[in-house]
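*Asks:* need coordinates for the following:
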Amino acid sequence: MTYEEMDGRLRGLEPYEQKLKDKICRPDYSGFEQITYKQKGKTIQVYVMGYSCSETFDAPGRLRTARGHTVYVDKKRCNLFMNKNARFAEVEPHVHDWVELGYMYSGSCTQTVGETEIQLKQGQIIILDSGIPHAIGYTGENDILINMLMEKEFFDHSFYSRLADLGIITVFLMNVMSEQTYHDSYIVFDSEKDRRIQLFMKELICEFLSPTSMEKEIINNLIVLLFSELVNVYENGNVKELAGHRKTCVVPIMHYIEENFRECTLKDTAEIFGLNANYMTTLLKRMTGYSFKELVMEQRLQFAAGMILNTDLACDKIITMSGCGNGTYFYKKFKERFGCSPRDYRKKGKTG
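*Replies:* A predicted model of the protein is given here:
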């Protein structure tokens, strides 16, 4: 599939969109449960979409029990769905149990996330955590929003191991989408001028619309490339909103930990950045979900995981190189983080 063919496919009106445009029908949410959602002392009515993508979507087609949220849903691939948002209609406030990545392919749209109104422009990306109420304003013919819906199972051992070399900033972004967070998080990436983001998203859309014989491997690798580049976008400061708060600059601290994880201490790091030690670790915990000690350990574990997969060095040697002097504690934390021992982790890496 060429980019021109992809563009034509996305811009073409689905039968349901044509009916919406002609005002023959309206979105129907009668098949979804509506609940009262409390947030910051206020209550709003939201629709609950299924607890998994497969419970909510038919493939190919649209919402299983109601129409209006999407008009195109490709079949499930790798615990990952992709859809095109229905134009000529609004999407009512709703919540769901999967992570959503929205890419503004063309035009713009207004999204209301929680109580915050966001204007998403062409080329920008928004990532929404599970469980956060959000709605989409009316979109016209040129306003094409592509959503990738990722079930929790998508973020498995294989996915994390491919991102292992990217450091704790990657873990920070992934933690926004993990079960450890408060599920009120979102990130808006100002990626409209990022060449790679546009390339990777176009390739992903093409692979979904016209799958090849290697679709699973291609999709998995494109997703890793996409998230890798989103880390670059984040590190360059091109992020509007993060974890439900205005952006706070913790990136320099995290960079310092990445570069000095073997020997850095809370006291010394706080002094370098001119912060009170208790305040700094509280700030890190609030913004990343990790305390200073946990971030240091996470970086040591990631370093060790990379060495285990890519070298034949003995585990004891790798533990020493990571800066973790207590072997028993390291083995305990490694199993908590990766779900297996270092030895089994190496075996999994060799067998794929």
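*Asks:* okay, CA-based contacts and neighbour counts for the rest of this
*Replies:* Will do.
*Asks:* can you pull out the helices in the stretch 1-150 of the chain?
*Replies:* Taking DSSP state H, counting those that start in this stretch as the test, the helices found in the stretch 1-150 of the chain are 3-11, 15-21, 53-56.
*Asks:* residues making contact with the first one?
*Replies:* Contact partners of helix 3-11, identified using C-alpha atoms under 8 Å, 6 or more residues apart in numbering, comprise 84, 141, 142, 144, 202, 205, 206, 209.
*Asks:* let's see that with 10 Å instead.
*Replies:* Helix 3-11 is contacted from outside by 2, 12, 72, 84, 105-106, 141-146, 202-203, 205-207, 209-210, using C-alpha atoms under 10 Å, 6 or more residues apart in numbering.
*Asks:* and the strands in this protein, which stretches?
*Replies:* 33-39, 42-48, 70-73, 80-85, 91-95, 99-106, 108-113, 116-121, 125-128, 134-136, 144-150, 186-189, 239-242, 245-246 (DSSP state E).
*Asks:* ok, which of those strands comes nearest residue 230?
*Replies:* Closest approach to residue 230 among the strands of the chain is made by strand 186-189 (7.6 Å; C-alpha to C-alpha).
*Asks:* for comparison, sequence B:
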Amino acid sequence: MDVSVAQYASFYQFLKTLDCYLGYEEQMLAEVQRFAENPQREIAAFVTKETSEQIAVPTDFIRMLYVMKGTVSFKIDEEEKQLNTGGLIIANGAAQLSYRGELEAEVIAFYFKPSYFTESLLGQFFEEPLLYRFFVEALSDEFICISRFLVYDFAEATDVHFYALLLLKQVVKMAYFNNKVTKSAFVLLIVEISQAAPERLIAKDSVVSNGQLTEEILAYIDARLEQVTLEEVAGKFHFHPNYLSSMLKEKTGHSFTEIVLLRRIDRCKSYLEQTDLTIQTIVEGLGYKDKAFFYKRFKQVEGVTPRQYRKMRKEEN
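*Replies:* Have a look, this model is predicted:
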């Protein structure tokens, strides 16, 4: 989707009618404090301008900072980054952030409480693995004290710019209270960031969580269980198939093939218990053309054939 200069101008004119501009650090700190103390608010958004003094960004929230105009010098932990219009930083609650900009610079700041990221919201961008993983890990106790961040550099005339303004407009328009349209705007922004060229990501933390990554891979396998292959999953998560298989074996105790088989058996059991589908239909639906092979493996795992399992469960109920 290409967004015209006229549409950008319209957004800027609308923003000028909203009370979302803060001129100095004390105003920002006061706004974040009000946000923190209001249990009904899960997201906050505002614009800082005339930021020639160093501004410390409060921690303990997931934060997204977007350079709407000008040039800004950011400090992430101890690392300095200079970003121009289109620069974007996403950080968890532990990352130490501060910034200083040119007099005309304007920065959009989004703050999110953990409660904002419901399972249904995260599920809407599950297929964007880098950002999905980032937000899942940002909510995890495993990383509560570990700094995590992503830094992007987008050209001004990209749809990321448009969707950042759209989310700001929606949050402020709704008086900072959460609603479905606001979350839809957030998802659009996340997907647009994810669809950008890989070189737009110019810096990130070096922390890797194999535990969280494994959970994400297993969730993907479940979502594609009927036709999933090792090569497909390896390509999705940017691993060599042999490495992915070894990692799964280390983390779960099962090879990729065993994981798929066991999960298909579990799904087969659910169908046997909850539907009247024929066993042939169930087995073919799970991706097996050779019913005898699946029967044999099912009995090895469960101790009974699928037909005996269905009969046994019906008798129990």
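*Asks:* turn the strands of the first structure into CSV, columns for distance to residue 179 of the first structure and mean neighbour count.
*Replies:* Shown next, in CSV, are these (distance: least, C-alpha to C-alpha, whole Å; neighbours: other C-alpha atoms under 10 Å):
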stretch, distance to residue 179 of the first structure, mean neighbour count
strand 33-39, 19, 13
strand 42-48, 19, 15
strand 70-73, 26, 22
strand 80-85, 18, 23
strand 91-95, 16, 21
strand 99-106, 11, 22
strand 108-113, 19, 19
strand 116-121, 23, 16
strand 125-128, 13, 24
strand 134-136, 19, 20
strand 144-150, 13, 23
strand 186-189, 14, 23
strand 239-242, 17, 18
strand 245-246, 19, 12
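*Asks:* now the ones you listed in CSV, with distance to residue 275 of the first structure?
*Replies:* Output for these, formatted as CSV (distance: least, C-alpha to C-alpha, whole Å):
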stretch, distance to residue 275 of the first structure
strand 33-39, 32
strand 42-48, 35
strand 70-73, 47
strand 80-85, 42
strand 91-95, 38
strand 99-106, 34
strand 108-113, 32
strand 116-121, 30
strand 125-128, 30
strand 134-136, 36
strand 144-150, 38
strand 186-189, 26
strand 239-242, 22
strand 245-246, 19
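*Asks:* tell me, how many residues neighbour whatever residue of the first structure lines up with residue 169 of the second structure?
*Replies:* Under the alignment (TM-score structural alignment), residue 169 of the second structure pairs with residue 206 of the first structure. For residue 206 of the first structure, the tally of surrounding residues (other C-alpha atoms under 10 Å) stands at 19.
*Asks:* spit out the contact partners of residue 206 of the first structure.
*Replies:* 1, 2, 3, 5, 6, 7, 9, 200, 212.
*Asks:* redo that, cut-off 8 Å
*Replies:* 1, 2, 3, 6.
*Asks:* likewise residue 96 of the second structure?
*Replies:* Neighbours of residue 96 of the second structure in contact, by C-alpha under 8 Å, 6+ apart: 57, 59, 75, 76, 77, 147.
*Asks:* the same query, at a cut-off of 7 Å, please.
*Replies:* 59, 76, 77 (C-alpha atoms under 7 Å, 6 or more residues apart in numbering).
*Asks:* which residue in the first structure lines up with it?
*Replies:* Checking TM-score structural alignment: residue 96 of the second structure goes with residue 133.
*Asks:* excluding sequence neighbours, find me the nearest residue to its match.
*Replies:* Nearest residue to residue 133 of the first structure, sequence neighbours excluded (C-alpha to C-alpha, 6 or more residues apart in numbering): residue 95, at 4.9 Å.
*Asks:* residue 217 of the second structure now?
*Replies:* Nearest to residue 217 of the second structure is residue 233, by C-alpha to C-alpha, 6+ apart, at 7.5 Å.
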